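J.: what's the 3D shape of this:
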Amino acid sequence: MAVFDPIQYKKIEREVYSLTAASYEKFGSTSFEAYAQPLLEGAQLKPGQHVLDVACGTGIPSLMVSPLVEPGGTVTGIDLAPGMIELAKKKAGERGLKNVTFQEADGESLPFADESFDTVLCNHGLVHMTDRAKALREMYRVLRKDYGILALSVWGTPDRALTIGIVAMAIREIWPAAVIPGAPMWFDFGPEGVLEKTLTDAGFRNPQTTTYSVSLVVKSGEEYWEGVLGISGRLQMLLKSIPQEAASKIKAKVIGTSENFRSQGQIEIPCKEIIAIARR
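T.: Below is the predicted model of the structure:
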């Protein structure tokens, strides 16, 4: 049985997501903006606030936040993958945004002083952390005491977060050895009560969770497959590591399952995401 190696995992995540930053942006920008919208609403952002976006990817939430905290506010985006950071910086420059900065950093070891931020955002980034408890303690540490707000999103269970659950269930069925005990999984916080307990254990007060429905609309199963593959460096890495026959079966299963959601000439795949708001 494979043994999870967190150091190697981070190394691969850093490399793979750097290499796939362009495809992540191409296929994921619209959907991740939709996923981020309820997160930003829950964060109650105001002008003059200083916001940290953990695991910012290509800067999608950060760039959405920028005008919301003007005048006087700032946004700092961090990500483990330098390729993601480079693309985020490019986008901010093209839009002429002056209050947004991006830097390469590990969410489990934030390079900021205590109580540096009014708000910390993490849009589907916690599931990528090898030590989630440590990452949350770091987010807690850099928040302002007593009034700092954490706003984060995670996926529901695979049968509810179907935009990626379809893929995960196909992998479990066709190549279950891909699931390594101890490795971060997309759906670890999906079961009821898990996220709230994890946040409370990290020191946060009165975490409140809300489930939102965000559908992915595509023209075909092939388009869905290409999109999911494009945004997930982890999936690309997996498919290259298993026999070609198994990879082909996973692809066929995913495309076939997605077609079950076809209606009126398009495919609409439902997805449940969980938004948590908590205070330091």
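
J.: contacts and neighbour counts: CA atoms only from here.
T.: Will do.

J.: quick one: which helix or strand includes Ile255?
T.: Assigned by DSSP states H and E, Ile255 belongs to helix 244-258.

J.: can you check Ser62 too?
T.: helix 60-65.

J.: could you say what helices and strands that helix packs with?
T.: In terms of contacts (3 or more C-alpha pairs under 8 Å, 6 or more residues apart in numbering; DSSP states H and E), helix 60-65 is packed against helix 21-43, strand 74-79.

J.: Please work out which residues outside stretch 5-16 touch it.
T.: For stretch 5-16, contacts defined as C-alpha atoms under 8 Å, 6 or more residues apart in numbering pick out 80-82, 130, 183, 233-234, 237.

J.: rerun at 10 Å
T.: 18-19, 79-84, 106, 128-131, 180, 182-184, 232-237 (C-alpha atoms under 10 Å, 6 or more residues apart in numbering).

J.: Buried members of the residues you listed into PyMOL, please.
T.: Command for PyMOL, covering only those of the contacts of stretch 5-16 found buried under the criterion 16 or more other C-alpha atoms under 10 Å:
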select buried, resi 18+19+79+80+81+82+83+84+106+128+129+130+183+184+232+233+234+235+236
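
J.: One more, so I can put them side by side:
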Amino acid sequence: MSAESDRPMHHDEEQRRQWDAVAAGWRKWWPTIEGGAQRVSLRMLELAQVRPGQRVLDLGTGIGEPALSAARCVGPSGRVVATDFSPRMLDIAQERAAAQGLANVEFIQADAATLDVAGARFDAILCRWGVTSLPDPPGALAAIRRLLVSDGWFVTAVWPSGAQGRPMASLAAAVAQEMFGLPPSASDASPACSPVRVAVQETMRRAGFRDVHSEEMTMPLEFSSAADCGRYLMDVSPEFSALLGDRPLAQRAEFGRRLSERLQPYATVGGAVRIPNLTICAAGRR
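T.: Take a look at the predicted model:
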């Protein structure tokens, strides 16, 4: 049996419930998120050589990126299919597409691990920060390759684990361990960016991709205050939402205070916080 079919159904449903629960938070914080992430989407489109008239698949689109950027790129003669397993995320993505007048993008509720897109073939496939969360990344990459036309490109963005990739999440995890006695996460002892970059490239090559290459990008997130950082994590992260949502108000306030202290190195003169996240973009051709 495949890794996908071996996964307990209740695990899939719980993951879907958690992401549905933070969909409203993603809508709320979208300007902040895309203020840094849009440049990653645009670079992914460049690496995938997306052009007008092409068919593009976006896996794990969330509330619509990089699908909407791709829809603008392929134009009215092209087509974008965007999948996500969270129906509430997709509802927001559809609203955003309608508000932007984009009629050339179709949203489908589907698990990226199964890649059930009715046997279609695509000129480019994109996945921004989703591949490494799948239960069987090598198997998923092989399936992705089969969905590409000859010479079609697959481009993904992945996070180096730990503080090097997402400093705020790493600091928040440290505060949570300190306050609630949680065990250290596996990512705390994870390899640095270069080994992760090499591992992604090697996994893509083993899946059959050619001309594999990767690059590092800095993706800044800017917040008006350190207090906003804690609210952001509560609103958009399934992990922190589940951890803190039912805690007493005093504990949540103390969590925010400790996180604010640890974020001081990223504070600007005016009290805003600017956090430089690091991501890896990797591309390969069928």
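
J.: After superposition, what's the TM-score here?
T.: For these two chains in superposition, a TM-score of 0.85 is obtained (TM-score structural alignment, normalised by the length of the first structure); 271 aligned residues with a C-alpha RMSD of 2.7 Å.

J.: Just the buried positions in the helix holding Ile255 of the first structure, please.
T.: Applying 16+ other C-alpha under 10 Å to helix 244-258 of the first structure flags 247, 250-255, 258 as buried.

J.: Take those and write them to CSV, including distance to Thr157 of the first structure.
T.: What follows is the buried residues of helix 244-258 of the first structure, written out as CSV (distance: C-alpha to C-alpha, whole Å):
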residue, distance to Thr157 of the first structure
Ala247, 23
Ile250, 19
Lys251, 21
Ala252, 22
Lys253, 19
Val254, 17
Ile255, 20
Ser258, 17
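
J.: For the second structure, which segments count as strands?
T.: 55-59, 79-84, 105-109, 122-128, 148-158, 210-223, 273-285 (DSSP state E).

J.: Now do the helix holding Ile255 of the first structure: which elements does it pack against?
T.: Here helix 244-258 of the first structure touches helix 162-174, helix 221-231, helix 233-241, strand 266-269, going by 3 or more C-alpha pairs under 10 Å, 6 or more residues apart in numbering; DSSP states H and E.

J.: before we move on, back to that, now, the most widely separated pair of the buried residues of helix 244-258 of the first structure?
T.: The span of the buried residues of helix 244-258 of the first structure, defined through C-alpha to C-alpha, is set by Ala247 and Ser258 at 16.7 Å.

J.: Which one of the helices and strands packed on helix 244-258 of the first structure lies nearest to Ser215 of the first structure?
T.: So among those, strand 266-269 is nearest, using C-alpha to C-alpha, at 5.4 Å.

J.: who's in contact with the closest one?
T.: In contact with strand 266-269 of the first structure (C-alpha under 10 Å, 6+ apart) are residues 161-164, 166, 214-221, 223-224, 258-262.

J.: tell me the centre residue of the first structure?
T.: His124 (2.4 Å; C-alpha atoms, centre = their mean).

J.: Assess the claim that that residue and Cys56 are in contact.
T.: Yes. Contact criterion C-alpha atoms under 10 Å: His124 of the first structure and Cys56 qualify, at 9.2 Å.

J.: Now do the same contact list for Leu39 of the first structure.
T.: 33, 61, 121-123, 150-153, 210, 212, 274-277.
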